[in-house]
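**Student:** predicted structure and sequence below. I'll ask about it afterward.
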Amino acid sequence: MNVTEIGAIQGASSAQASTLAPVRNASESFGSMLMGGVMNVDHAVQSANAAVAGFALGNELPPHQVMLALEDARLQLQFALQVRSRLVEGYQELMRMQL
């Protein structure tokens, strides 16, 4: 692979990333964004539980799909916990401010 091929690949990936970026509605509130994120995490956890149950019951589910579902749910849950801890830290910082 030469330098021009690498540049073409990087250019294509950056163009794809910009077209795939989600567009947020300006009227969407912060609370609704948080609730949407929590619902996405809940859906990922439920999907992982269903995959594990299906695998345990002997369904034709490959083990790698079960592991991917579990890892996706774990990562989404960790991200949600990080967001929660940052929000709590921000709230505590606001409460410590002197008026």
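**Tutor:** Looks like it came in fine. Numbers count the residues shown, from 1 in each chain.
**Student:** C-alpha only now, for contacts and for neighbours.
**Tutor:** Will do.
**Student:** next, name the residue at the spatial heart of this structure.
**Tutor:** For the chain, residue 76 is the residue whose C-alpha lies nearest the centre (CA atoms, centre = their mean; 4.7 Å).
**Student:** what's the spacing between that residue and residue 46?
**Tutor:** Relative to residue 46, residue 76 is positioned 12 Å away (CA to CA, to the nearest Å).
**Student:** related to what we said a few turns ago, isn't the residue nearest to the centre of the chain right up against residue 41?
**Tutor:** Yes - using CA atoms under 8 Å, residue 76 is in contact with residue 41, at 5.8 Å.
**Student:** second structure for comparison follows:
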Amino acid sequence: MAISQVSITQPVQPTLTQTVAQTIPSQNKESFGTVLKNAISAVNDSQVASDNMTNKLVNGDNVELHDVMIAAQKANITLNTALQVRNKVVEAYQEIMRMTV
């Protein structure tokens, strides 16, 4: 059993701000409405996929139970994430409205 040597010459991971700045050039920015529409569409797609898998299982199609449960959990997580983001946006809006001018 050999122990390999630890190398310090591995590249350093870029910071989050550098990564975001590189992935979103200024000429390719999407509007807020487009981003919101895509996010809601993704949540809806996961819900529909979960419903389809559940219906296939109920109808006796060749679907594994664990695949159905995974799809249901993914749909649940995406919906809860969307709800939490919405709550934070509403909270931020309310905080802005409480500011005195």
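**Tutor:** That came through fine. As the structure is a computational prediction, the values presented were derived from the model and not from experiment.
**Student:** got a TM-score for the two of them?
**Tutor:** For these two chains in superposition, a TM-score of 0.75 is obtained (TM-score structural alignment, normalised by the length of the first structure); 87 aligned residues with a CA RMSD of 2.8 Å.
**Student:** thinking again about what came up before, counterpart of the residue nearest to the centre of the first structure over in the second structure?
**Tutor:** When the second structure is aligned by TM-score structural alignment, residue 76 of the first structure is paired with residue 78.
**Student:** not counting its neighbours along the chain, what's nearest its match?
**Tutor:** What sits nearest to residue 78 of the second structure in space, not counting adjacent residues and going by CA to CA, 6 or more residues apart in numbering, is residue 43, at 5.8 Å.
**Student:** buried ones in the lengthiest helix in the second structure?
**Tutor:** Longest helix in the second structure by number of residues (criterion: DSSP state H): helix 65-98. If you call a residue buried by 16 or more other CA atoms under 10 Å, then helix 65-98 of the second structure has these buried ones: 68, 71-72, 74-76, 78-79, 82.
**Student:** the second structure: matching residues for stretch 34-41 of the first structure?
**Tutor:** By TM-score structural alignment, stretch 34-41 of the first structure lines up with residues 36-43 in the second structure.
**Student:** just give me the match in the first structure for residue 67 of the second structure.
**Tutor:** Using TM-score structural alignment, residue 67 of the second structure lines up with residue 65 in the first structure.
**Student:** for its match, what are its contacts?
**Tutor:** residue 51 (CA atoms under 8 Å, 6 or more residues apart in numbering).
**Student:** thinking again about what came up before, centre of the chain to the match of stretch 34-41 of the first structure, how far?
**Tutor:** Relative to its chain's centre, stretch 36-43 of the second structure lies at 10 Å (CA atoms, centre = their mean, to the nearest Å).
**Student:** mind reading off the mean deviation between that stretch and the first structure?
**Tutor:** Stretch 36-43 of the second structure, aligned to the first structure and superposed, deviates on average by 0.6 Å (mean CA distance after the TM-score superposition for the first structure).
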